[in-house]
Structure formats: C-alpha cells, structure tokens
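[1] pasting the sequence and the predicted model now:
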Amino acid sequence: MQPTITLNCPHYSSFIPTKQESIRWYNVPMPRKKLPVYAIGLMSGTSVDGIDGVVLKIADKGELTIHSTVNFDYPKDIKDKIRRLIDRKIMDAQQSENLDTELAQYYAEVVCGLLETIDRKNIAVIGCHGQTIHHSPDSDPSFSLQIGSGAELARLAKIAVVTDFRSADLAAGGQGAPLAPAFHQAAFASKTDNRSVINIGGISNITFLPADDKNDVMGFDTGPGNTLMDYWCRIHFDCDYDNNGEIAESGTIQLDFLDMLLKDAYFEMPPPKSTGLEYFNEQWLKEKLSLWEGRDHATNTDILMTLTALTAKTIADQLNKLEPEAATAYVCGGGAKNRVLITLLKQQTTIIIDTTSALGIDPQWVEAAAFAWMAHRTLNRLTSTLPSVTGASKPTIAGVLSRP
C-alpha cells in the first residue's frame, strides 16, 4: 500500500494516493492568461535539505517579483531515503515508487502553505523541479532522473503542474543543465553592465550575462558546491551542514590536498558541462583521500576547511576568466550563507562579490523562482532553455504538464 500523509491544511483533506496520467505539452492547446499572473515554484536541491517554495508574480512588462515564500525541512527519515536512493542502496522498484509519491505529498504541503498567502484561482501553474536522483548527461543514452510525482501533486493541489524540466534539452543533445541561466537572464540581466550569477547549492554553477544582445549567455556547473562539505559534516561533526562556516573556520587549508583535488579532470573540461552527486560524492572524496600522503597529519576540521576552499577556488577560477568583462558577481543558493566560503571566494578574485538580494531576490529563493518562471513559459508554449548554456541543438519548451 502506498504511504499516506494527512495534510494539516484547510485546502486539503486526508487522501489515499492514486495514479493519474501525465501528458506532454506538445500539441495541447492552452489559453494564455493575461499578465500579471502568479506561478508557484518548488525546488529541492542536491543538498537534500528540504523544499523551497515561492509564489512568483510575473508582470505584463516582464518584471518578476517574489510574492511569498515557504521553506520546508525534510524529516530525517526522508533525507535518509533520498540519500539511499541516490547511493543505489534502495534498489526495490516499489520502494522507489513509494518515495516518488511521498515526495509529491510533501510538495503539496509546501503549496498548501503558499496558498495561505494568495487565492488559489490566481495561480496559473506550479513548477516543481523534483528531487534529483541521478543526472547523466554524457551517458548513451543520456538521462536525468528527478522524483516527486507531478501527476500526484496536480491532483492534490488542484492546479496544473510542470515537472521533468531536463528531458527535452537532453533529447535535443544538451546537458539538461544548468537550467537557471535563462531565468537569471530574465531576472538579473542589465542593459548597461555585464554580470555574473553564482549559484552555490549541492553543486555550484555560474552564469555570465552580457549587457548586449550580441553575445550569448554562458553558464555551466563549476563543480562541488556544498555537497562534499555537507557529507563531511554528517560523518564527522554530527550535523547536516557547516552553519556559517563556523566549524571549518578553525581548520587550516591543506594546500597539497587542495592541489590534488584541483587536478580532477572535470575542472579542466570546457563548457558546456554539468555534473552532480553521481560524480562529486562520498566515493570521489574517499578515493582522493586514499591517495593523499598527508591524511594522517590533518584533522577532520582541516579537511572541511580544504573542501570549503575547493568550492571557493573552482568558482573563483572561472570568475577570473570573465574579468574584466564581468565586474560584479551575485551569489545565490545555500552557499551564500557560508561566511567563510564567501570570504575565501572574495580573496581569490578582484571581481566584486555580492548576493542576489542586491538585485531584488533573496539568495534562498532564486532557484524556486526559476522553476515558477519556467513553468509559466511552458504553459504558454515558450522556450526556457539556452543552447549556449546546455549545448543543445535548439531551445526547448521544457517540462511535462500534469493536469489536476
């Protein structure tokens, strides 16, 4: 029997999950709603910490404004299930299917909270990225798997839902990632200044936004963001992450180990490129540590500080390649809250480092807003992927539409 959750929300009653057919968007006529409209975006990233939800207002001239937000922390058992599935420790198809449905129910909880701030009839669509389990853009065939049933979420929320944002780009020969640069362009580009946007989640990525229309937007994954640091914290410090960098701060960067890590082939690959937890993970780090002769002389705090420096260094190296074209970079994602990480980043580049708050959107909500925006584009048969970023043969209308 499928797991059930009673939603403590006036918008829903108790339910037993049922299956509902998802339909692809192609050739399905949909009326365009007059602007402004509101869309919900839901993001649960590779840090596996929880769900960010936003209501995004899209005005008639393209202005994007955060109307309201909700954050939902995954219960520990859900975090464990997700990580076990990512690590291939859950192989049973029924268990995977149960988690797919269970996550949809948690997404519905977040929608429920957001509907306390706005009338349901004003919401045009929900964009739900889903929880990434595996991203394999360079395999044959390529694929990217996110779980969290869009059909189940649409049934519960009684609002159209767009999920599976990466498959169309992969089918067009692209990496299927990063997807946020198109939103970065819509929300943060300037007509007078070149800008960069850095997202530091489990994986880090960078977007370069040229001021003119003559140059293409560029974006790619730089490598690990918080994922290796978070793993080290769980194993050695009994916490999910290094709050504000306070643990790493008392450690010392092990320069010979950092140099070894930086020699990984991914960092030298030219864009377009993307990566994920299937590459930068526990096994990757263990293999590097096994080859490092200085391991016995370093503390666990030293290792954490070195992993923090790795994230900062790999981002800074790419930023420095953009100088002097991009004078300011704006950070978003959970890494924006890590004071030590941001300090290390600033020390390794002359580019000014700020956060996306300076551009009107708090760093925590940028990714969720991106999928609200993308879902609205999908609903109106508009493309939302950039071939200059993903390497696809064409822009694509991203996502699969599920009706309530």
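    Done, it's in. Numbers count the residues shown, from 1 in each chain.

[2] hey, let's count contacts and neighbours off CA atoms from now on
    Fine.

[3] quick check: A154 touching C128?
    No. With contact defined as Cα atoms under 8 Å, A154 does not reach C128; the gap is 10.3 Å.

[4] so which of the two has more stuff around it?
    C128 (31 against 23; other Cα atoms under 10 Å).

[5] elements contacting whichever strand or helix holds that one?
    Remark: C128 resides in strand 123-136, with elements defined by DSSP states H and E. Counting contacts by 3 or more Cα pairs under 8 Å, 6 or more residues apart in numbering; DSSP states H and E, strand 123-136 packs against strand 37-44, helix 76-86, strand 143-147, strand 161-163, helix 366-379.

[6] let's see that with 6 Å instead.
    On a contact count with 3 or more Cα pairs under 6 Å, 6 or more residues apart in numbering; DSSP states H and E, strand 123-136 meets strand 37-44, strand 143-147, strand 161-163, helix 366-379.

[7] use this one as the comparison:
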Amino acid sequence: MPQRFIGLMSGTSMDAVDAALVQINAQGQVKLEACYSLAIPQNLRSRLLKISHTDNWIADELAALDVAFSEHCTQAVKALLVKARLTPESITAIASHGQTVRHKPNFKTPYTCQIGDPARLAVSTGIDVIYDFRRKDIAAGGQGAPLVPAFHKQVFAHQKQSIAVINLGGIANVTWLGPEGQVLGFDTGPANTLLDQWVQQHYPNESFDRDAQFARAGEVQTPLLEQLLQHPFFSKTAPKSTGREEFNLDWLKPLLEKKQLSFEDVQRTLVEVTAITVKDALKTLPQQPDAIYFCGGGTNNPLLMERFAELLTPAKCNTTENLGVDPQWVEAMAFAWLGWCYEHKKPGNQPEVTGASHPVVLGSKVLHQ
C-alpha cells in the first residue's frame, strides 16, 4: 500500500519553504501528488541570514529562529493539505530538512546545523516528523552532503546510459549515474547564492535576477573571473560540500576593491563562475555523460542555461522535466523519499558521494502525540 510523505526543503538561498506531497510505494517509486511553496518573509529571512554569517551566536536568537522557522513550515504544510484536500491522518510523516544555518564538515569538530523545531512542527500539524538528515552521515565520517544523489539514483538511473543530474540551488551539485549502477556526486560551487546576494545588496526589494536581466546587461570581466576561480574549493577533490560559509559577499567584496566594475558586469561574471565550475566538475567524472539533466531554481535563469548549452556540447542538456520530474520539486521530493527510507530503515546516504565510512539510516523521528 503506497504511503504519503511531505518533503520540506529550504535551501541556501533561504527564499522559500518548498513542500512536496509524495506518494511512495513499497519499491520506493515516487509520484508527486501536490506541491506548495511558501515565501519566507523578509524579516525572518534577514534574521536567518544574519545568524548564518555571524561567528557569535546568541542562544536566545537561535532558539527563537528555531521556533519561527518551524511555524513557517507549519503554514506550508497546512496550505499543502488544503490544496490537496487531505487530512493529517492521511500522511505517514513529514520529512523536514530544516534551514541550514551552518555547515562545516571539515571543521576540527565536523558539524552541520539545521533549525526548525521538529517537535513543534509535529504538534502543530498533527503529523509525525522525520528530521535531522545530515548529522548521522557526518558522524560516520561523511560530509553530510550532498544527499540528493541517492534519490537521483532511485528515480533517474538509466541502465544503458551514463547521465549527470545537476542541481542548481543556492549551491550547485552534480550526480553522475553510470550505466552499471555507479553513482558519484559532490558540490561544484555556487549556483544561485552569490547571484541572489549580489542582487539583494543593490536592490533590496528584489530576491533574484529575474530573467537574468541584470546579467545580460553586463559583460564577463576576465580578471575578476580568474580571481574567483582561484577559490581553493574548486580544486578540491571529491567528496566535498560547501555553502554560504565559503561563498558569500564577504569573500567577494575584497576581490572587487580597486576595480571599477558595474553592478551588471559583476552579475554577469558570477553567472560565468557557475557555468565554468560545473563544466570543469564534469571533466573529473569517470565517464563523460551521454546526457545532462538540470533541476533546481537555477533552471529559471535563461542566461545560465544558455551558457551550459554552449559549454557542455555535444552532450544534450535538458531539465529533469524530460525524465518526468518537475525540476523545481526534485529536492523537496528527495527529502520525502529520505523520510520513506527512514521509516523503512533503509540507508539514505551514498558513502561514495559523502565520504562516509558506511551506509547509514538518516534522520530521527518525533511523534505528533
């Protein structure tokens, strides 16, 4: 009998909570039934951004944000249930990723921190909540990210082709699926996070570069591009993961000093950083993919997608829509599936991706009563 899970995802961009209602059968096959995205209010988003950048955490503010973000997730779940005309009783569990406010798998004491009080979410919705998907992989020696390659393998693996699935969230990551069941994956660097931060700094009422209008008005600045590509993360070998801790405006600003660059030129150059670092990452794969599929919010950036089509030829570039999955909902669906894995005590990590010493069942669970 198929079960229903709600996957909740809010990524590095911190722009919205995506809620995906997914039906999953006994073989782990998934079907998206309904989806809902709830924008994060500016005040809450500003507080989340601030605490994710500061090294001096205030315990009361972290606790308050834990509650506030959980309440926002509750709103998303309730709206999704109304949209789907379902009751809480029809849902097996919510699989909540939470909001990452710090991710340091290479710290002297490796850790990752996602907030969004799962107990409050369970009580508020009347649905059991599965949460804390990353820390067990880190406890097993892994990076705790990326976690979506296991889902990509479940849903997209092709028996006769080598394919790559590239998620363009705040951070970009690539999954390589070999023709004989092989899987590799790692973060490649920034996708939307720097593009969005640069726009928001100059246009506080804009959350992103709609239709790449700003980037199209600029030109790639080669000296800046070369400096940006010298970031040590790009030359690291996998397994590797990254986030706002490394790619933020505090890193960008010193590189812009004494350069008379327009806002648009910087935006265009940041697009090129994403395109080139993904291209370079694909060169490190054991086998070049026959086809490349993109998902995530970055697929809405027409200039970025044009650059991929140009740089990655002759490989065919499409979105996961061509594989039957809406590119905007892959990550939220992935966490719904990871919730199903927890419920059935199946490992959710891929050690060859994260670097963990062994497969582990990811997550913890809080009951709603």
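    Arrived safely. Since we're looking at a predicted model, the values are computed, not measured.

[8] that older thread, the strand holding C128 of the first structure vs the second structure, average distance?
    On superposition with the second structure, the mean distance recorded for strand 123-136 of the first structure (mean Cα distance after the TM-score superposition for the first structure) is 0.5 Å.

[9] what range in the second structure matches that strand?
    Mapped onto the second structure using TM-score structural alignment, strand 123-136 of the first structure spans residues 91-104.

[10] what does that stretch rub up against?
    4-10, 52, 110-116, 127-131, 335-336, 339 (Cα atoms under 6 Å, 6 or more residues apart in numbering).

[11] quick check: closest non-adjacent residue to W176 of the second structure.
    Of all residues beyond its chain neighbours, the one nearest W176 of the second structure is A164 (4.6 Å), with distances taken as Cα to Cα, 6 or more residues apart in numbering.

[12] count of residues packed around the one you found?
    Quick note: A164 of the second structure (other Cα under 10 Å) scores 27 neighbours.

[13] contacting residues around the aligned residue in the first structure for it?
    The equivalent of A164 of the second structure in the first structure is S196 (alignment by TM-score structural alignment). Applying Cα under 6 Å, 6+ apart, we find S196 of the first structure in contact with 207-209, 329.

[14] among those, which are in strands?
    207-209, 329 (DSSP state E).

[15] which residues in the first structure form strands?
    So, for the first structure - with DSSP E - the strands run 23-24, 37-44, 50-58, 64-73, 123-136, 143-147, 161-163, 195-200, 203-209, 218-224, 328-332, 352-355, 400-402.

[16] quick one: closest of those strands to L289 of the first structure.
    Smallest distance to L289 of the first structure across the strands of the first structure (Cα to Cα): 16.1 Å, for strand 218-224.

[17] the closest one maps to which residues in the second structure?
    Alignment note (TM-score structural alignment): strand 218-224 of the first structure is matched to residues 184-190 of the second structure.

[18] contacts for that stretch?
    Counting by Cα under 6 Å, 6+ apart, 171-176, 239-241, 278, 353 sit against stretch 184-190 of the second structure.

[19] now swap in stretch 195-214 of the second structure and tell me
    The contact list for stretch 195-214 of the second structure (Cα under 6 Å, 6+ apart) reads 264, 301.

[20] 8 Å instead?
    The contact list for stretch 195-214 of the second structure, computed with Cα atoms under 8 Å, 6 or more residues apart in numbering, reads 13, 15, 215, 248-249, 264, 267-268, 270-271, 300-303.
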